[in-house]
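Trainee: Could you work out the structure for the sequence below:
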Amino acid sequence: MATEYGQGYGHRYEYDGARRHRLPAALRAPFEARSWREFGYVLLSLPIGILMFSYAVTMVSLGAGLLVTFLGIPVLAAALAGCRGLGALERMRARGLLGLEVAEPEPLRMRKPGAMAWTGAVLKSGTSWRHLLYTLLHFPWAVFSFVVAVTCWAVGWSLVTYPLWFWVFPVYAGQGGIQLYGDDHHRVYLDNPFEITVTALIGLLFTLATPWIVRALTMVDRLLVHGLLGPSRLSARVVELESDRGVVVDTAAADLRRIERDLHDGAQARLVALAMDLGLAKEKLTEDPRSAARMVEEAHGEVKTALQELRDLARGIHPAVLTDRGLDAALSAVASRCTVPVQVEVDLPRRPAPAIEGIAYFTVSELLQNISKHSGARTASVDVWRSADRLMLQVTDDGVGGADVSGGSGLAGLTERLDAVDGILVVDSPPGGPTRVTAELPWRD
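Mentor: Coordinates of the predicted model:
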């Protein structure tokens, strides 16, 4: 964790951590700020839970009772909107006292502005009903956790400090100490040194255990806040798919611009020059046949060059060898053009879907280009295999390392492309090497 503070603060962080953690966790828990924040969260949960439960039950009951009239619908919508507001306060409380970061739920989706549209959006929103469910479930749990936490905390600290205040009983209560048992004939008090010591030890056990009991109680609160007050999995997935769709559209547009640029600056320019040269040769055909023949010969060379550029461009769009023979042959062809020796091993039971196959091909192709340009490696390897429902790619080299997935780099763009199809790119490239890049793609037949 010292790296989060930079190299200049690494030693200081380790020293402070050693000083703070000199005591075992079980002994320092009652005095940690986290334990007191969690205990404060439990204490506040009871009055807040009463307010939220009372509000929710009152407003929903009122709205349900008024459904026979038109007023019931807007009252019910107002009740749900209030629950959403209370949920926002609960997320803030959980963030401040429990350190729980919960994203804001999806906003209301209204096709047009207006009170009726807002009412319909609130009533149709699953988030609103989940917030209402939270206000109803939180109250009984808040009562239970409040009783357990306060009882354990009070018993623990009162017993562990019993040697300091047991004198109160003989001085003010007329008895030897805390009474364990009493009837008409016998009474048992905690009044001798041995019993006082045992009482303090039992209190110490309660004191040490209480922070962990409270922590377990707040784990349920964390689950409630995260599960009911945060964005649903479905909405989060929708947002992710919308983002991925944007990445796919941007990537496709960038590829189209690259193809247009390559055609305009490469083959198209050569074909234009070729047409002009052939026009001049045609004019000189009768006047100077030798010059015309030389110009036709030069034009023939330009034709070969333009054809090669078109083949390279077609290979960059989708290589024919990939369509005809699959990943093994296609990756071997890419590896043969790399500036360092590359060992390719493909172990697949069958070919994946063409779209996944194409993404895998271009991923390896770009990684090998990076090795040729930046790695300074002597050897490299490409391994492709299937693991359960995932297509695994791994490209390694013995170069200088230091590859970084940061904004603006080729690896960052590759990461976005893989993420758009639920893929993953993991880069392990320490300074000095070696570099290992692992990619995962969903297997689709």
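Trainee: Please count neighbours and contacts with C-alpha atoms only from this point.
Mentor: Noted.
Trainee: My understanding was that residue 29 contacts residue 38; is that so?
Mentor: No: assessed by Cα atoms under 8 Å, residue 29 is found out of contact with residue 38, at 11.4 Å.
Trainee: Give me the secondary structure label for the residue of the chain most remote from its centre.
Mentor: Ranked by distance from the centre of the chain (Cα atoms, centre = their mean), the top residue is residue 287, with 74.6 Å. Using DSSP: H, G, I helix; E, B strand; the rest coil, the structure places residue 287 in coil.
Trainee: That one: what's it in contact with?
Mentor: Neighbour list for residue 287: empty [criterion: Cα atoms under 8 Å, 6 or more residues apart in numbering].
Trainee: Next up, the contacts around the closest residue to residue 319 other than its chain neighbours.
Mentor: Spatially, and ignoring its direct neighbours in sequence, residue 319 is nearest to residue 330 (7.6 Å; Cα to Cα, 6 or more residues apart in numbering). Neighbour list for residue 330: 319, 321-322, 361 [criterion: Cα under 8 Å, 6+ apart].
Trainee: How about residue 38?
Mentor: So residue 38 contacts 97-98, 214-215, 218 (Cα under 8 Å, 6+ apart).
Trainee: got it, and residue 222?
Mentor: The contact partners of residue 222, taken as Cα under 8 Å, 6+ apart, are 94, 100.
Trainee: try the one 10 residues further on
Mentor: Contacts for residue 232 (Cα under 8 Å, 6+ apart) come out as 105, 127.
Trainee: ok, now residue 335?
Mentor: Applying Cα under 8 Å, 6+ apart to residue 335 gives the contacts 341-344, 368.
Trainee: in which helix or strand would I find it?
Mentor: Per DSSP states H and E, residue 335 falls inside helix 327-336.
Trainee: Which positions within that helix qualify as buried?
Mentor: For helix 327-336, a neighbour-count test (16 or more other Cα atoms under 10 Å) marks 327-328, 330-335 as buried.
Trainee: I'd like the structure of this one too, to check against the first:
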Amino acid sequence: MATDYGQSGQSYGFFEEPRRRRLPAGLRAPFEGRTWREFGYVLLSLPVSILLFTYGVTMVALGAGLLVTFLGVPVLAAGLAGCRGFGAMERARARGLLGLEVADPEPLRMRGHGFLAWIGAVLKSGASWRALLYSVIQLPWSVFSFVVAVNFWAYGWALLTYPLWFWLFPAYGGQDGLQLYGDETHHIYLDNPFEIGVTALVGLLFTLATPWIVRALTQVDRVLVHGLLGPSRLATRVVELESDRGVVVDTAAADLRRIERDLHDGAQARLVALAMDLGLAKEKLTEDPQAAARMVDEAHGEVKTALQELRDLARGIHPAVLTDRGLDAALSAVASRCTVPVQVEVDLVERPAPAIEGIAYFTVSELLQNISKHARATWAGVDVWRVENRLMLQVVDNGVGGASASGGSGLAGLTERLDAVDGILVVDSPVGGPTRITAELPWRGERG
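Mentor: Below is the predicted model of the structure:
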């Protein structure tokens, strides 16, 4: 595994220092583009929700009413398909105005071909029914959010700008100012400078609060769009498992190719050469016993080298010390082969599942190999412990840092391997060091 430890820093993103804002967020909010986009989303939600509600309820009611005939099921399927189409429109609207990225729901799974197969797929799809539910729920929420947002927005700006237009009342309305209270005997108008100033101050408070109120309202819209119009958790999990299965298959195939290459180029080649040398020694045994003895002695050395290569290869597949004695002994053996002193601490009362134990071993092995090759460190440490149902690994070194899990690096491949078993790899490696890499794996059972 080749990881970019201590390189020139080209694989790292150095962020420019953000420009200092002259105004705090509370004062900027009424004028930010995000606020106006969210307000536009709320305004559009009312007419859109009326259209969705009308379509969804009409089509479902019509389809249910026609179930006594052969037209009911196709009408119901058409209604659900239309709701899916509106769902795509709503995801696009949320993406454009709210900046919400929601993946498309799972596609229709048709068994067979033709119109009947399509009807069955639409009716069996959970995404279709969630889109229908969204069409029904969206209307009451849109009415509420529209009323709240428009009233706060209108009253806030109207009161804030009251000093600019209060003169319209005495000039054209026949009263001194905006009427705050009135009955048959008493009338209270906002007409003196103090009252006008207080009115503007109240309007300022409303104006400053409105963006955050609108933002809170659109958070509910985000939840509705993400929860009802996106892929279900089950479908997302299936996609993740399919992706993880592909990673596992690719990794296993790569490991098999590596083992085949090591056998072909290493031990197998040596054994072939050894067989040829022994054959020559056999021919020279009667003619030149001394030369034959030298050839046998050289062949003996080749046998030892081949055996060592086979041991190394077997250790790379699955070390016997890991099977027999567990992570503590196996990681200590790996640490002893590292080019820098390594302190190993394993705090495990029980052993995890064999598969998880093997992944943990090879994770630490590759990280220590990186330290030997790239870190230019003088010390490293390995800690292993358990937190509830998770196995935690941490490898630390005092090298030059700069490790990155970006695409194409060795750590990226290691991250994919851990992700295939619901594991996590976190890299903390600032330029100049130190480097701290933490891995988290599921425990998945115990072994005595």
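Trainee: Can you show me the strands along the first structure?
Mentor: For the first structure, strands defined by DSSP state E occupy the ranges 178-182, 187-190, 342-347, 380-387, 390-397, 424-428, 435-442.
Trainee: Generate JSON lines for these, with mean neighbour count and distance to residue 23 of the first structure as supplementary columns.
Mentor: Shown next, in JSON lines, are the strands of the first structure (neighbours: other Cα atoms under 10 Å; distance: least, Cα to Cα, whole Å):
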{"stretch": "strand 178-182", "mean neighbour count": "12", "distance to residue 23 of the first structure": "32"}
{"stretch": "strand 187-190", "mean neighbour count": "14", "distance to residue 23 of the first structure": "31"}
{"stretch": "strand 342-347", "mean neighbour count": "16", "distance to residue 23 of the first structure": "53"}
{"stretch": "strand 380-387", "mean neighbour count": "18", "distance to residue 23 of the first structure": "45"}
{"stretch": "strand 390-397", "mean neighbour count": "21", "distance to residue 23 of the first structure": "44"}
{"stretch": "strand 424-428", "mean neighbour count": "17", "distance to residue 23 of the first structure": "36"}
{"stretch": "strand 435-442", "mean neighbour count": "21", "distance to residue 23 of the first structure": "40"}
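Trainee: need those in a markdown table with distance to residue 170 of the first structure, can you?
Mentor: As requested, the strands of the first structure are arranged in a markdown table below (distance: least, Cα to Cα, whole Å):
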| stretch | distance to residue 170 of the first structure |
| --- | --- |
| strand 178-182 | 10 |
| strand 187-190 | 11 |
| strand 342-347 | 84 |
| strand 380-387 | 75 |
| strand 390-397 | 75 |
| strand 424-428 | 71 |
| strand 435-442 | 74 |
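Trainee: what's the closest residue in space to residue 368 of the second structure that isn't next to it in sequence in contact with, if anything?
Mentor: Leaving aside its sequence neighbours, residue 368 of the second structure sits nearest to residue 338 (Cα to Cα, 6+ apart; 6.5 Å). Shown in contact with residue 338 of the second structure (Cα under 8 Å, 6+ apart): 368-369, 372.
Trainee: Which of those residues fall within helices?
Mentor: 368-369 (DSSP state H).
Trainee: Between the contacts of residue 338 of the second structure, identify the one with the most neighbours.
Mentor: Highest neighbour count within the contacts of residue 338 of the second structure, by other Cα atoms under 10 Å: residue 368, with 27 neighbours.
Trainee: For the stretch 51-200 of the second structure, which segments count as helices?
Mentor: Under the criterion DSSP state H, counting those that start in this stretch, helices of the stretch 51-200 of the second structure are mapped to 72-97, 115-124, 126-160, 162-165, 168, 193-229.
Trainee: I'd like these written out as TSV, with distance to residue 381 of the second structure added.
Mentor: Below are the helices of the stretch 51-200 of the second structure laid out as TSV (distance: least, Cα to Cα, whole Å):
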stretch	distance to residue 381 of the second structure
helix 72-97	45
helix 115-124	54
helix 126-160	49
helix 162-165	68
helix 168	77
helix 193-229	43
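Trainee: Compare these and give me the one nearest residue 385 of the second structure.
Mentor: With distances scored as Cα to Cα, the stretch of these nearest to residue 385 of the second structure is helix 193-229 (36.1 Å).
Trainee: quick one: that closest one to the first structure mean distance?
Mentor: Aligned to the first structure and superposed, helix 193-229 of the second structure gives a mean residue distance of 1.6 Å (mean Cα distance after the TM-score superposition for the first structure).
Trainee: So residue 76 of the second structure is in contact with residue 56, correct?
Mentor: No: shown here, residue 76 of the second structure and residue 56 do not form a contact pair, counting by Cα under 8 Å, at 9.7 Å.
Trainee: Going by neighbour count, which residues in stretch 302-316 of the second structure are buried?
Mentor: Residues of stretch 302-316 of the second structure classed as buried: 302-303, 305-306, 309-310, 313 (neighbour count, 16+ other Cα under 10 Å).
Trainee: again with stretch 221-235 of the second structure
Mentor: Under the neighbour-count criterion of 16+ other Cα under 10 Å, stretch 221-235 of the second structure has 221-222, 224-226, 228-232, 235 buried.
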